[in-house]
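S.K.: Below are the sequence and a predicted model for it; my questions follow.
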Amino acid sequence: MSEVVLAERPLVDGDKPPLPELTAPAKNPLLDHAILPTLLRLAWPNVVALSAGTIVVIFETTYIGRLGTEALAAMALVFPFVMLTMTMSGGAMGGGVSSAIARALGAGDQQRADTLAGHALLIGVCFGLTFTVGMLIFGSALLQLLGGRGNVLSQALGYITIFFAGGVIPWLMNTFAAILRGTGNMKMPSAMQTSSAGLQIVLGGTLGLGLGPIPQFGMPGVAAGTLTAFAIGAGVMGWYVFSGRARVRPTLNGFRIERGMFFDILKVGAIACFNPLQGVLTLLIFTHMLAHYGTEVLAGYGIGARLEFMLTTLAFAVGIASVPIVGMAIGAGRIARARRIAWTGCAIAFTVVGLLGTLIAIYPHVWVNLFTNDPGVREASRAYLATCAPMYAFLGLATVSYFSSQGAAKVLGPVLAQTARLGFVCAGGWYLLSIDAPATSFFWLAAASMVLLGVLSVLAVVLTRWGPKSGPVPEVRPALS
């Protein structure tokens, strides 16, 4: 808010009362700086953190492979549930937390931002406990439903029993990260997630395989290493937030539950949780359909899917960065700026991801030959990449549209776009199986579903009203605290 300063010289006869003098408010970089450099400045720490997550997957696969083929199969069974936990707590509910805090700060309401942070932590604890209870009770049945049997099932149960017994830990870690990102601080959570990734590799490998006097605990040891790394990351970020070093400090003294605070977070986060859920379901259904064509086709698709994961990480980095910038603009009533941020992020993701995907489509051997020497697998993977890799650009569009919509608290449209993609893959896959179509037809189905998702997500942003329902909102330009 602008500060009114009155002249201090006393009035004498004949003087007129002085007019109030307005001092210029301090600039908020997220509200006043140029969009493109601000987006890039916030995105690069996320690229580092997400790349570290990719490295963890590679190392984890390597040392779990030393435990045997059954351990690898067990990890494949538990991976969807672990990823669902991380994407829900980080990208979905975490986006709701970042959005609510950013909108409060954009409107200049510090007290509301602090109160929202306290409610966010309570939501994280409740969701973490829900995952703990659900997986410990129904985990065995879910793993068997995915095909877990014998020693593979036993090892998978060993992992989820440890990991989900501490299910609150990853939720707290990602909630603290979301609180910080809502203030525009990307470096601290990214640094801690990168450090946690390094600890996860060291601790998971040590406890899983054994080292010196430390015995080999197998899959439970891998899970314990992961949880320990997450707990350290959550602890450091928690200390940082509660010490007052962040722009928000969760209100705990005299804490009272306010339904409005829960609603502000959950109206974005709860709806957004359906996005990763549908994404995992689409992946499982598509993989199940491709399994009809044999191991070589399935393995070739898996190699292509790894590249898809790596390239869309770049779009995630831009998308996560867009949440607080869009949120603060919305909170300040600067709707046009919020939309420009969304389109700038979409353009970056579409261009970068599309360009890299197209290069791999032209030279697929650069990627494929890293993973296999099998001629059948290579051929299947090349066919998949030639068809789908250029379409990764549309996944980039969908990703940034989804996160920008979180910042605007209007996430339903992009979530429904993911629903449409799920239905399209199911219906198209059923038809292709019914006519005994070749495997390459499924690759075209995958490519078409990416285009559909990207186009519908952008349309959702275009057609959804981000501003107030009636009348303009006065623009607010709060000073940074």
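M.R.: Yes, it's here.
S.K.: only C-alpha atoms for contact and neighbour calcs from this point on.
M.R.: Noted.
S.K.: Tell me the helix or strand right after the helix or strand where residue 195 lies.
M.R.: Assigned by DSSP states H and E, residue 195 belongs to helix 187-209. Next helix or strand after helix 187-209 toward the C-terminus (DSSP H and E): helix 219-242.
S.K.: what helices or strands is that next one leaning on?
M.R.: Judged by 3 or more CA pairs under 8 Å, 6 or more residues apart in numbering; DSSP states H and E, the packing partners of helix 219-242 are helix 150-165, helix 168-182, helix 187-209.
S.K.: mind listing what's buried in that helix?
M.R.: 219-235, 237-238, 240-241 (16 or more other CA atoms under 10 Å).
S.K.: And for it, what's in contact with it?
M.R.: Identification of contacts with helix 219-242 by CA atoms under 8 Å, 6 or more residues apart in numbering yields 64, 71, 155-156, 158-163, 166, 169-170, 172-174, 176-177, 180, 188-189, 192-193, 195-197, 199-208, 246, 248-250.
S.K.: okay, now the one to match up with it:
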Amino acid sequence: MSFQWSLWKREAVGTLLLAGPLTVAQLLQMGMGFIDTVMAGRMGAAVLAAVGLGSSLWALMLLGCIGAVMAISPLVAHLNGAGDEAAIADEFHQGLWVAMLVGIVAVPITYGLAAMLPLLNVDPEIAPLASEYLKVSAWGMPGLCLYLAPRYLNEGLSNTKPVMLVQFLLLPLNVLGNYLFMYGGWGFPAMGAAGAALSTAIGLWLGAAMMFGYLRFGRRFQSLALFSHFHAPRSREIWRILKLGLPIAIAIILEVGMFSAVAVLMGTLGKVEMAAHQIALNYAGLMFMLPLSISQAITIRVGHAAGAGDVRLAVARGWLGVVLSGGIMALSATLLLLFPDVIVAFYTNDPEVTAMAISLLFAAALFQFSDGLQVAGSGALRGLKDTAVPMVINMVAYWAVGFPVAWLIGIYWGVGPQGLWGGLVVGLTLAALLLNTRLFLVGRKKVLHTQFSAT
């Protein structure tokens, strides 16, 4: 029993040490969005609304690129676990070709989103500003993907500190870029919303340069020979990476898309409801960074154990991550239930908004635990290279069940904001149940296969 406890304790510490820098990096990235919002707000409501709308649409492209390139992490983790250093450079090079392909394709798609704005009946004062935001930010997409490739190489090697350091350096540069391009500091033309996009795009290219500089001069990468010989693209390998990565991208977009669609429905109910929704969602988003980071750490550690041929350890690490993630979000839900008024007071002192936001925080408390379980289950399955079925699960949970329930209760039955959030609770809870059932089935199958092979 003491051995088992020491083993679980060691595994938990290893997971949390990997997740810590990722949490900080993601909070710093959210801080960049917060700074953009604050600085845009000083230029008037139209610029603020344009940055908000443009960044929301751009975020869908961002998440799609992240998901498609994220496949590098479990693939490298498997090779690292197997001790196959010679194959890591080739895997990285093929992943880099995928990243460049995804980044190039993302540019015209982002332009397409800008062209669609008139079809969304957006305020005519806001639409052209948001359109310019998207067109400028589109040119940062290749830089984003070139940043992601070395990031996920590092994560696959269980090295999560570089991404934290890069985000730490980019935060003040984003403030400087906004001052120069949004406000027209030091003689630059004031570009408003487009200036915020330009600052972000430049930051993405700088982040890519920093990550490649780290790979080139970091001593720990010398044995991998990443730059001694660059491997040409091979269609079969590129398709193998995309086959793993595209379902991740679609699954992420399906989940975030449900939240975006509910926000659109919320906007039809009134400004008080929308403000309360934003408060509750912002807090939930901040807390979600913790299980999200654990999920990414699980992918790495599960992939490493699976690559080393220790399937039992891989599955155990997956379930440990689920327990850690669920425990953290259970604590978050407890705080929501005990101190909702304290949390809302950080955001507003408007009595109407406060009352509505508190009621939504109670709904948020219900899905905190489910949210932690579903993202952890997803991360463990990625580590086992299982991404196609989780994509289908997200489609069913969020769009066949969650969103229709939100519309039915919130809009059709007229319950309002609490009904819309009830749909979120249902969608996330179903996703958590199905994804962790899938993890149980896949894990059991792999363990039984290993036992059969051994005999």
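M.R.: Arrived safely, thanks for sending. Bear in mind the structure is a predicted one, so any value in this text is a computation, not a measurement.
S.K.: one step back: which one of the helices and strands packed on helix 219-242 of structure 1 lies nearest to residue 128 of structure 1?
M.R.: Residue 128 of structure 1 lies closest to helix 168-182 among these, at 4.0 Å (CA to CA).
S.K.: Excluding its own residues, what touches the closest one? List them.
M.R.: In this structure, residues lying in contact with helix 168-182 of structure 1 by CA under 8 Å, 6+ apart are 85-86, 89-90, 94-95, 97-102, 117, 120-121, 124-129, 132, 186, 188-189, 227, 230-231, 233-235, 237-238, 241, 246-248, 321, 323-324.
S.K.: Please apply the same query to stretch 310-328 of structure 2.
M.R.: 8, 11-12, 15, 290-291, 294-295, 298-299, 301-306, 369-370, 372-373, 376-377, 379-381, 384, 443, 446-447, 450.
S.K.: tell me, that stretch lands on which residues of structure 1?
M.R.: Aligned using TM-score structural alignment, stretch 310-328 of structure 2 spans residues 334-352 in structure 1.
S.K.: List the buried residues of that stretch.
M.R.: 334-335, 337-339, 341-346, 348-352.
S.K.: I'd like to know how many residues surround residue 428 of structure 1.
M.R.: Look at residue 428 of structure 1: counted by other CA atoms under 10 Å, it has 17 neighbours.
S.K.: Tell me the counterpart of it in structure 2.
M.R.: Per TM-score structural alignment, the equivalent position to residue 428 of structure 1 in structure 2 is residue 405.
S.K.: Just tell me the aligned range of stretch 398-414 of structure 1 in structure 2.
M.R.: Using TM-score structural alignment, stretch 398-414 of structure 1 lines up with residues 374-390 of structure 2.
S.K.: residues of the matching stretch that come out buried?
M.R.: 374-388, 390.
S.K.: what's the helix or strand for the spatially most central residue of structure 2?
M.R.: For structure 2, the residue sitting closest to the mean C-alpha position, by CA atoms, centre = their mean, is residue 63 at 6.2 Å. If you go by DSSP H and E, residue 63 of structure 2 is part of helix 45-69.
S.K.: Relative to the whole chain's centre, how far out is that helix?
M.R.: Here helix 45-69 of structure 2 is found 13 Å from its chain centre; the criterion is CA atoms, centre = their mean, to the nearest Å.
S.K.: For the next helix-or-strand element following that helix, give me the average deviation versus structure 1.
M.R.: Downstream of helix 45-69 of structure 2, the next assigned helix or strand under DSSP H and E is helix 72-82. Here the mean offset of helix 72-82 of structure 2 against structure 1 after fitting is 1.0 Å, by mean CA distance after the TM-score superposition for structure 1.
S.K.: So which bit of structure 1 is helix 72-82 of structure 2 matched to?
M.R.: Under the criterion TM-score structural alignment, helix 72-82 of structure 2 matches residues 97-107.
S.K.: Can you find the partner of the residue nearest to the centre of structure 2 in structure 1?
M.R.: Here residue 63 of structure 2 is matched to residue 87 in structure 1, going by TM-score structural alignment.
S.K.: Repeat that for residue 442 of structure 2.
M.R.: So, by TM-score structural alignment, residue 442 of structure 2 is matched to residue 464.
S.K.: close enough to count as contact, that match and residue 410?
M.R.: Yes. Using CA atoms under 8 Å, residue 464 of structure 1 and residue 410 qualify as a contacting pair, with a distance of 7.4 Å.
S.K.: Without its sequence neighbours, what residue ends up closest to residue 73 of structure 1?
M.R.: Nearest residue to residue 73 of structure 1, sequence neighbours excluded (CA to CA, 6 or more residues apart in numbering): residue 152, at 6.4 Å.
S.K.: List the residues that contact the residue mapped onto that neighbour from structure 2.
M.R.: In structure 2, the residue matched to residue 152 of structure 1 (TM-score structural alignment) is residue 126. By CA under 8 Å, 6+ apart, residue 126 of structure 2 lies in contact with 46, 47, 49, 50.
S.K.: Give me the subset of the buried residues of stretch 374-390 of structure 2 that lies in helices.
M.R.: Here DSSP state H is the test, and these give 374, 375, 376, 377, 378, 379, 380, 381, 382, 383, 388, 390 as lying in helices.
S.K.: Wait, the fourth one touches residue 431, no?
M.R.: This points to residue 377 of structure 2. No. If you go by CA under 8 Å, residue 377 of structure 2 and residue 431 don't touch, sitting 9.4 Å apart.
S.K.: ok so, going back, please pick the buried ones from the contacts of helix 168-182 of structure 1.
M.R.: Buried among these by 16+ other CA under 10 Å: 85-86, 89-90, 94-95, 97-102, 117, 120-121, 124-125, 127-129, 132, 186, 188-189, 227, 230-231, 233-235, 237-238, 241, 246-248, 321, 323-324.
S.K.: That concludes my questions; thank you for your assistance.
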